[in-house]
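S.K.: Show me how the following folds:
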Amino acid sequence: MTRQFITVEIADQWLGVDIMAVREIRAWSPATPLPNTPEHIRGVVNLRGVVLPVLDLSGRLGWGTTSTTERHAIVVVEIGSQLQGIIVDGVNDIVSVSPDDLHSVPDTGTTKSPTLLEGLAHVDGRLVLVLALDQLGLNDTEAWKEAA
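M.R.: Model prediction:
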C-alpha cells in the first residue's frame, strides 16, 4: 500500500514524515527552555492552550544544533498519544512512496539502536530519509537515556 510523507528539509537533507502523524505546520516561534533536558529538546511552546514540547530535529539526528530564524518551521506531529513539535529548516512537498521504493537503512556499523530512521526512499531523483517517529520523540525513554 502506498504511503504518503511530508518532506521537510534540514541542512540540505530531505526527510520524510508520515502524513498521518502530522497535525499542523506552524511558523517558527521561540520555545521556552526547560531545565535538565537533553540538548535536542529546545523547550516548550503554547499551542492554543496546550504545552507542546519542541525537538531540534537536526540536533536529535546528530547533525548539530539549529540556529533558528524566522524562516524555520515547527511541524506538529502526534507520536503515540502526545503532540510534539519538530524544528525544520523548511517544508517541501507531499510525496507518495510505494513499498517497493522504501528501502532498509544499510548497516554502517555505527547505527545505535534504536535507529531514528524507518527507511530510505528515492523520490524524484532525491534520497529521502524516512523518520521513525516512534523512536524520535519523548515517549521513547531509551532515546532519552542515550541523548542525556
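
S.K.: contacts and neighbour counts: CA atoms only from here.
M.R.: OK.

S.K.: Tell me if residue 113 really is in a helix.
M.R.: No - judged by DSSP: H, G, I helix; E, B strand; the rest coil, residue 113 forms no part of a helix; its state is coil.

S.K.: Would you do the same for the sequence below? I want to compare the two.
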Amino acid sequence: MSNITKEANKDFVSAGGEVLLFTIDDVVYGIEIKYINEIIGIEQITVVPKVPDYIKGIINLRGKTVPIISVRKRFGKEEIPYDERTCIIVLEFDGSNQAGIIVDRVREVTTAKPEEICATPANKNVNANHYIKNIIENSEGIKLLLNCEKLVMEQ
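M.R.: Coordinates of the predicted model:
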C-alpha cells in the first residue's frame, strides 16, 4: 500500500464513513462511497481480446471508455447468468480513471462506525490477494470492505 493509501485507510478506520454494500453469492462486501461514481444496469459490453478473464470488456459511458471487471471472476468464483438485479458499480480513482465492477446485487449505503471497523486477520491465507482492506462487524453481521485500487488495478 502506498503511504497515501495507508493514510486514507487510517482516516477511514479512525473516523468511519459511508460504505456501499453489495453481494456476491451470500457474502456482503463494501466499497467506500468516495470511490462510487454511479451504479448502472448491465449493458452491452464489448469484448477485448487478450486481457485477463476477469476483465469482461469495455463500455462507452457518456463518451468515456470504461473497463468492466467481473468481481466473481476476480475472486475465482463461477459466473452466473445476469438478471434484473445484476449491475455495474462505476468506480472513479484520482478524479479521472474509471472502472466498472459487475456485482450480483447492490444492497444499500450504510455508515461504518469506527468501533465496527477492524483489520483483516493476520493469517496470510485469509486475505492472500489483499483485496480485503478491513472488516466491518456489527449487529447485522460481517461485511468485507474491499481495497478498490488492488481489486481494479493489480494484475
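
S.K.: Which residue of structure 1 sits opposite residue 122 of structure 2 in the alignment?
M.R.: Using TM-score structural alignment, the partner of residue 122 of structure 2 in structure 1 is residue 107.

S.K.: Quick check: which element contains that match?
M.R.: Applying DSSP states H and E as the criterion places residue 107 of structure 1 outside every helix and strand.

S.K.: ok, it to residue 115 of structure 1 distance?
M.R.: To residue 115 of structure 1, residue 107 of structure 1 is 11 Å away according to CA to CA, to the nearest Å.

S.K.: of the two, who's got more company?
M.R.: Ranked by neighbour count (other CA atoms under 10 Å), residue 107 of structure 1 and residue 115 place residue 115 first, with 15 against 7.

S.K.: Can you classify the nearest residue to the more buried one once chain neighbours are set aside as helix, strand or coil?
M.R.: Residue nearest to residue 115 of structure 1 in three dimensions, not counting chain neighbours: residue 135, with 7.0 Å by CA to CA, 6 or more residues apart in numbering. At residue 135 of structure 1 the chain is in helix, as set by three-state DSSP.

S.K.: Could you count how many residues lie near the aligned residue in structure 2 for residue 135 of structure 1?
M.R.: Using TM-score structural alignment, the equivalent of residue 135 of structure 1 in structure 2 is residue 150. Using other CA under 10 Å, residue 150 of structure 2 is surrounded by 15 other residues.

S.K.: now residue 104 of structure 2
M.R.: 22.

S.K.: how much space between the residue nearest to residue 115 of structure 1 and residue 86 of structure 1?
M.R.: 13 Å.

S.K.: so where do the helices sit in structure 2?
M.R.: 3-15, 71-74, 148-153 (DSSP state H).
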